[in-house]
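Asker: coords please:
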Amino acid sequence: MTFDDIRHIALAWPEVEDGSSYGTPALKVRNKMLVRLKEDGDSLVMPGVPPDERDMLVEHQPKVFYFTDHYRDYPTVLIRLSKAKRAAVEPLLRRRWRTLASRKAVRDTDATASS
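Answerer: The predicted structure follows:
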C-alpha cells in the first residue's frame, strides 16, 4: 500500500480532508488527525489503537505493525505501508474515522452501506 491508497480509501468518507502534521501529509477529520505519513515516507502513524491491541498486532504481523520507544506510552501503532494489505489497514482506519466523525456522518455512512 501507499499513502495515496490510504487517501483514496479515507477521502471517500464524509468529513475527511487532506492536511499535514509534523511536516508530513496527513488526513484529518474535523481538524483531528486520522492518520499521518511518518517521516520515513513508508510508515503510517495510526493513533487510537490501545496498547493491548497494538501489542497483539505487532506480535501477529511484526513486518507490518510496529512501534518505536517514542510511541510506547501512546495509543498508537505504526504501519509499514510497503508490507501492508488493505484488509489489515482499512478496519483500523475505519474505526478511527468513526471515533472522529460526527454522529450524523457515521449514521449517514452506515445507512448508505446497508441499503
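Asker: C-alpha only now, for contacts and for neighbours.
Answerer: Will do.
Asker: for the chain, longest helix please?
Answerer: The helix spanning the most residues in the chain, taking DSSP state H as the definition, is helix 86-100.
Asker: Test my guess that Glu15 contacts Lys32.
Answerer: No - between Glu15 and Lys32 there is no contact under Cα atoms under 8 Å: 10.4 Å.
Asker: ok, those two, which is more surrounded?
Answerer: Neighbours were tallied for Glu15 and for Lys32 using other Cα atoms under 10 Å; the higher tally belongs to Glu15 (17 against 13).
Asker: Proceed likewise with the subsequent sequence, for comparison:
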Amino acid sequence: MSVKRGLQAEETWNRLVGLATSWPATAATTSYGAPSLKVDGRMFARIRAEADDMFVFVSTPEERRAWLESGEPGLFAEPHYERFGHILADPSATDAAILNDLLDRAWELTAREKTRAARDET
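Answerer: Predicted coordinates for the structure are as follows:
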C-alpha cells in the first residue's frame, strides 16, 4: 500500500477486497503496479496508480454513460479509459452501496461463464 493513499480509501479498498475474494476464482493481486482484483486471471477493479485515492472498475461504455448521467457523486471518466468503458470512483465521495454495485457488475462482466455460474450456485 502506498504511503500517499488516504486512510478512508485504504479501508474502503480493503472492504471491497474482502467482499470480492469471497467470490469464486477471485484474487487480490496487482495490475500496472497497483493493487487490483482479478477473476479468472483478468483484472476487474484496481486502484489507479496515477491517483492512489481513485478506483477503476471494468464497465461497458453504455453502463458508464448511464452511471455518469445518474449524477452519482464521486463517479467520473477520463479520456484514457474511453475505449475500455471503465469508470472511475472517488471512494471518499461515492456511497458504499454504489461501490459494491460497481464491483459486482465489474466482476460479472469479467468472469467466465462457468465462474459466474459457480457464484450463482452459492
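Asker: care to give me the TM-score?
Answerer: Once superposed, chain against chain, the TM-score is 0.82 (TM-score structural alignment, normalised by the length of the first structure); 111 aligned residues with a Cα RMSD of 1.9 Å.
Asker: related to what we said a few turns ago, okay, and the longest helix of the first structure goes to which residues in the second structure?
Answerer: Under TM-score structural alignment, helix 86-100 of the first structure corresponds to residues 96-110 of the second structure.
Asker: Look up the average distance of that stretch to its aligned counterpart in the first structure.
Answerer: Taking mean Cα distance after the TM-score superposition for the first structure, the mean distance separating stretch 96-110 of the second structure from the aligned residues in the first structure is 2.1 Å.
Asker: Give the buried residues for that stretch.
Answerer: 98-99, 102-108, 110 (16 or more other Cα atoms under 10 Å).
Asker: what does that stretch rub up against?
Answerer: Applying Cα atoms under 8 Å, 6 or more residues apart in numbering, the contact partners of stretch 96-110 of the second structure are 16, 20, 39, 42-45, 57-59, 89, 91, 116.
Asker: likewise stretch 24-32 of the first structure?
Answerer: Residues outside stretch 24-32 of the first structure that contact it (Cα under 8 Å, 6+ apart): 7, 10, 15-20, 33-39, 97, 100-101.
Asker: In strands only, show me those residues.
Answerer: When the contacts of stretch 24-32 of the first structure are checked against strands (DSSP state E), the matches are 16-20, 33-37.
Asker: which of those residues are buried?
Answerer: Here, 16+ other Cα under 10 Å leaves 16-19, 33-37 buried among these.
Asker: From Gly33 of the second structure, how far off is Leu109 of the second structure?
Answerer: Using Cα to Cα, to the nearest Å, Leu109 of the second structure is found at 23 Å from Gly33 of the second structure.
Asker: go on, Ala117 of the second structure?
Answerer: Counting by Cα to Cα, the gap from Ala117 of the second structure to Gly33 of the second structure is 31 Å.
Asker: Ok, Trp23 of the second structure next?
Answerer: For Trp23 of the second structure relative to Gly33 of the second structure (Cα to Cα), the value is 23 Å.
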